[in-house]
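>>> predicted coordinates and the sequence they were generated for:
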Amino acid sequence: EVSGVGRRREMELGLSTTGDKTLDEAVRLWLQYDKNPKTVALVQDLVKEGAVEALKKCFSSRMEFGTAGLRAAMGPGISCMNDLTIIQTTQGFCCYLEESFGNLKERGVVIGYDARAHPVSGGSSKRFASLAAAVFISRGVPVYLFSDITPTPFVPFTVSHLGLCAGIMVTASHNPKQDNGYKVYWENGAQIVSPHDKGISKAIEENLKPWPESWKTEEALKKPLLKDPFQDIHTQYFKAIQKHCHHREINKSSEVKIVHTSVHGVGHTFVQSAFKAFDLHPPYAVEEQKDPDPEFPTVKYPNPEEGEGVLTLSFALAEKEGATVVLANDPDADRLAIAEKQKSGQWRVFSGNELGALLGWWIFRCWKEQNSDAAAVKNLYMLSSTVSSKILRAIALKEGFHFEETLTGFKWMGNRASDLLDQGKTVLFAFEEAIGYMCSPSVLDKDGVSAAAIAGEMISYLATKNTSLSQQLSTIYEEYGYHISKNSYFICHDQEVIRSLFERLRNYTGQKDSYPKECGRFSISAVRDLTTGYDSNQPDNKAILPTSSSSQMITFTFSNGGVATMRTSGTEPKIKYYTELCAAPGNSDVTRLKKELDELVDAIVENFFEPQKNKLLPKPE
């Protein structure tokens, strides 16, 4: 039923001119529900202009709520992040939590947000967080809404620390400036996994009409159900990560100079506080990038994973101050990149896998210093995702602790860590190659703030031995075996092209499950397909890791010790590939190993990607 206001809007707009009844109905409903004057005006203008294609883009399909929550551009319509879609999403999530927890009204939820904003549509992370809070408060649910921007790790920390039912972080992490996101954590402090995503998605569809109180943010934010956890959590978080500080005296006297950039995100004050908690000298902050700025004016992509381009200003400051190491967080401070000045004067940006090796080695070394009981190592676990380096497996085999791999994404590592902790195990460390590190079980997700402080201590300790990060990495590889990796991606917006590329690999000889036996001169010894559940390494050809038909992922193991995984991204229009060559300890001919891996990657691109190459865009330089 369309309200009087909605009818007047229809008459003003002449909606039938789109010539598409379904589209007309979607726009009609939008104008009936939306109370944000900016997004209403944007839709009205599109209708007046007869911009049917633009309207279809906004209204043809609702953002899909997956295990990563939501992530999309800010703007009008059901396919974008805006006031109305935030309200609809939160109403669904609230109903799902009411069904899942009988004590939701006693325990409550936490909501955090970064500094993103979109002037054109009036959307911002803070605004979206306030609307989400209003929805929960309207149902009598206590809400711990941070009064200021926070790093993403603060939300899962708060869920665990206060024993809440769930957490929401409004952020698009390192995505382009026009994007925003809605990330959800369950009561165990880990990101949600299936079937919660499907249950939430269904509940959203059943609660699209805004509840009367959902728009009333000003009233909601004055109610006693609203609490601000900022000061308490700030204190408790730094107290928790201090447990991982093992060399305070070295930290106090260290003369190592470190530069830090938050890339216009939230990380600056929190990393400064983390260094203070470890008694480390404060890192030099990149002035142009230390304060939050949703325009990200000094970088093309606000993603330190992209490497040198994002770190140009950091290198300049390091040269000026005589610093040898650069630390960089992404805008929501859940990731960490590190670069080190080499003797040649060049800067080396470490890959996520290389940092995983360094931090894994360091954290185990610190644990060993604290634990004299040799048998205790049997209770230890380290985790990494299946597309990440297997260096932790090599260290675990030699040192006697347990290593497990999970599916891609910290949601899997966080939930597995939660299970192990419930069993009384110790989870020391988890990482993924996309510069994500979990250095403390206080946060069951990647955390760039604690990782920065722990890296700072490692750097200070190595300096007392006159050792650089690069030298220590070589020492690790010499002891446990070189693990050389090379990762990249192609951009592809056409789902059909992606589907046909992966289907060709599944039916390589024209028959079902006839995967390739070689790739150029390289022989393939095993294939695992986590889209279909096929694994040639298993007696029944069935994969052990969970499978998902909604995403593409195939791993090839080669006879020369190489492993290559091709997969689609869950948040970006990318086909990613990850390759690694694992050598036995003692094989230190790095030049030959790198040449072998380069040739393997060339063969993969030529044989597996070539048929669709003209429809794929290479990774931008």
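Happy to help now that I have it.
>>> contacts and neighbour counts: CA atoms only from here.
OK.
>>> in stretch 545-563, what counts as buried?
By neighbour count on 16 or more other C-alpha atoms under 10 Å, the buried set for stretch 545-563 is 547, 552-558, 560, 562-563.
>>> narrow the residues you listed to those in helices?
Among the buried residues of stretch 545-563, DSSP state H puts none in helices.
>>> greatest separation within these: which pair is it?
By the measure C-alpha to C-alpha, T547 and N560 form the most distant pair in the buried residues of stretch 545-563, at 26.7 Å.
>>> want to compare, so here's the second one:
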Amino acid sequence: MSNIKELAESWLKWDKNAETRKEIQSLLESDNQSELKSRLEQRIAFGTAGLRGPMKAGFSCMNDLTVIQASQGLCIYVEQTLSNSKNSGIVVGYDGRHHSKEFARLTAATFASRGFKVYLFSKIVPTPYVVILYLISNYMDCYVHQAFAVPELKASVGVMITASHNPKDDNGYKVYWDNGCQINTPHDIRIAMQIDLNLEPWNIDVNELLNGSLVSDPLDTITKSYFGKIAKYSVKNEVKLATSEKIVYTAMHGVGGEYAKMAFETFGLPAFIPVDQQIQPDPEFPTVAFPNPEEGKGALKLSIETAERNNSRLILANDPDADRLAVAERQPDGQWKVFNGNEIGVLFADWAWQNARRADSTTPAERFCMINTAVSSSMLKTMANKDGYRHEECLTGFKWVGNKARELMDKGYNFLFAYEEAIGFMYGDVSLDKDGVRCAPIFAELALTCYQAGKSCQDHLEELYKRYGYHISKNRYFFCYDPKKMVAIFDKIRNYGQFPTNCGDFYITRVRDLTVGYDSGYPDHKARLPVSSSTQMITFYFENGGIATLRGSGTEPKLKYYVEMIGSDRQLVESTLSQLVEQVINQFLRPVENELTPPKDD
């Protein structure tokens, strides 16, 4: 009790928010030990995704105090690590969730109190806005592959307040470093250390600091810059578009509506038909239980209804912070096809490659590059091998994707496209993070080109399968709410390093464990991709070409599985995939099913 009482006293001493102070005070008065321990004993972890969690009082949650503490630690680390960082400054943006604006203001004021120049957006913006501001500024002088002018702003680091597509009660704190990418190790570890060394809030006047000369609003400058840069991806002058087609768009109650509209205008496309119930930002997300278009037809119900009323066959959807893009298309039988991330990814990849060759047929193919993550389809690798451009695989998350793109571009490669299967797409080099705003009009042009040619996006995908082979995947997840149980499940799968040689009827030829750094595919059995002991991830490769990966999500309480089969016969690939998925679940997940909760639609 004494330790909990001391923690509670520290909280009440430091927290200046009356609402969250009251929460802890009430728990103390009711002697709710279990809830006090849950709220106070563990700090919300600062990792490569920054912070993300429920908005409640306590050191383990997102609230004013933990945002201030994170900002203090980040501020000190930036000050010590990056030269001229105070003059270069920080960019702070925020989405439309509850408390996002307040968290952004606290972050901005914390940096201003140390003499940093601060660019604080005056309204909600998509995540890509924060990335583009300082990516452009720090690299345009020396980076020959991007046709940008040197902009007015020169920031060193960025913070975006968002929980992306998490439930409405969550929020997050996403940090971008001076290379234009999300922070990666070792920055996260060192920032976390500085947070722990600077827990007591500094005595600052937020309003006075935000009204001071160090703080400015970059909205107009970045809006003009961003849309000027993405215009180069439009191909309307090179190909014919079926512009009479109607396109439905939903912002999923997030920030994307206004910015997607401007993106369509920038591309010279006809205005989309909005899903009226979801086009305005609303932190309550009243029409969707999970504001994530990746969830499929359930999340797109209103979009489908809108499309059918307006005789539209294409739906585009952003998630709440507009950095992801979902796509659905009505098929000739009237059914709706919701494309998964791999399907959208290979459609984008082919579009990027064909456009690159149309614009530049003389540069050798091997000087172009594309990237996808280790749990995404291997089809992009197959396409690259056949067409001659370079393909790279990296760990899951755009902190890895963006840094790999930067590495390749610094070596002189022409970067075209990258994706992860969770509907995250990075088309071109405007910013090195996923971006659903610029990808919406790009996919619209892709689709309208297909329609002009008398075929659908699904028809074109089928053409790609026939050209490169059927790469068909099934990805799903179970909820696992206890991190210790997650570790125990994976420890049981790896069985002290004695991995199984088969999964049911399927023979295993290779095992890669990126938690412990093991890969039987190399003579020394050492993994070549980066290893993360804090993230569970095991991949099995099968004799028949199948691949199955099990991993714990870094941002949600989910154990995910990704299974893919490859072949030239669709029917055989699909039937074999179904068998493999069943046996992967039976062998690795069924024995621990009491520890897992299936999604509600299962």
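Structure's in. What do you need? Not measured: the values here are computed from a predicted model.
>>> which of the buried residues of stretch 545-563 of structure 1 sits closest to K465 of structure 1?
Scanning those for proximity to K465 of structure 1, where the rule is C-alpha to C-alpha, the winner is G562, at 33.9 Å.
>>> wait, the closest one touches K594, no?
No: using C-alpha atoms under 8 Å, G562 of structure 1 is not in contact with K594; the gap is 11.3 Å.
>>> how close does F368 of structure 2 sit to W353 of structure 2?
Between F368 of structure 2 and W353 of structure 2 the distance, using C-alpha to C-alpha, to the nearest Å, works out to 9 Å.
>>> map G158 of structure 2 onto structure 1.
Counting by TM-score structural alignment, G158 of structure 2 corresponds to G167 in structure 1.
>>> how about S456 of structure 2?
In structure 1, S456 of structure 2 lands on S468 (TM-score structural alignment).
>>> so T579 of structure 1: helix, strand or coil?
Secondary structure assignment for T579 of structure 1 (DSSP: H, G, I helix; E, B strand; the rest coil): strand.
>>> go on, E249 of structure 1?
helix.
>>> count of neighbours near it?
11 (other C-alpha atoms under 10 Å).
>>> likewise the one 3 residues further on?
By other C-alpha under 10 Å, 15 other residues sit near K252 of structure 1.
>>> what of E49 of structure 1?
With other C-alpha under 10 Å as criterion, E49 of structure 1 counts 10.
>>> and for W30 of structure 1?
Counted with other C-alpha under 10 Å, the neighbours of W30 of structure 1 add up to 21.
>>> residue contacts, it?
By C-alpha atoms under 8 Å, 6 or more residues apart in numbering, the residues touching W30 of structure 1 are G77.
>>> and it, what pairs with it in structure 2?
Using TM-score structural alignment as the criterion, W30 of structure 1 maps onto W11 of structure 2.
>>> what strand or helix carries that match?
Using DSSP states H and E, W11 of structure 2 sits in helix 2-14.
>>> return the set of buried residues in that helix.
Using 16+ other C-alpha under 10 Å as the test for burial, helix 2-14 of structure 2 gives 4, 7-8, 11-12.
>>> same deal with stretch 311-319 of structure 2?
312-319.
>>> neighbours of M252 of structure 2, just the number please.
Residues near M252 of structure 2, counting by other C-alpha under 10 Å, number 34.
>>> E205 of structure 1 too?
Neighbours of E205 of structure 1 (other C-alpha under 10 Å): 14.
>>> how close does it get to Q91 of structure 1?
10 Å.
>>> and the aligned partner of P441 of structure 1 in structure 2, what element?
Matched by TM-score structural alignment, P441 of structure 1 corresponds to D429 in structure 2. Using DSSP H and E, D429 of structure 2 sits within no helix or strand.
>>> for N207 of structure 1, the count of nearby residues, please.
A total of 18 residues lie near N207 of structure 1 under the criterion other C-alpha under 10 Å.
>>> could you find the closest non-adjacent residue to it?
G92 (5.7 Å; C-alpha to C-alpha, 6 or more residues apart in numbering).
>>> what about the corresponding residue of structure 1 for L325 of structure 2, is that helix, strand or coil?
Residue correspondence to structure 1 (TM-score structural alignment): L325 of structure 2 is matched to L336. Following three-state DSSP, we place L336 of structure 1 in the strand state.
>>> L336 of structure 1 and V326 touch, don't they?
No: taking contacts as C-alpha under 8 Å, L336 of structure 1 lies outside contact range of V326: 10.3 Å.
>>> so what corresponds to the residue nearest to N207 of structure 1 in structure 2?
Aligned partner of G92 of structure 1 by TM-score structural alignment: G73.
>>> pull the contacting residues for its match.
By C-alpha under 8 Å, 6+ apart, the contact list for G73 of structure 2 reads 191-198.
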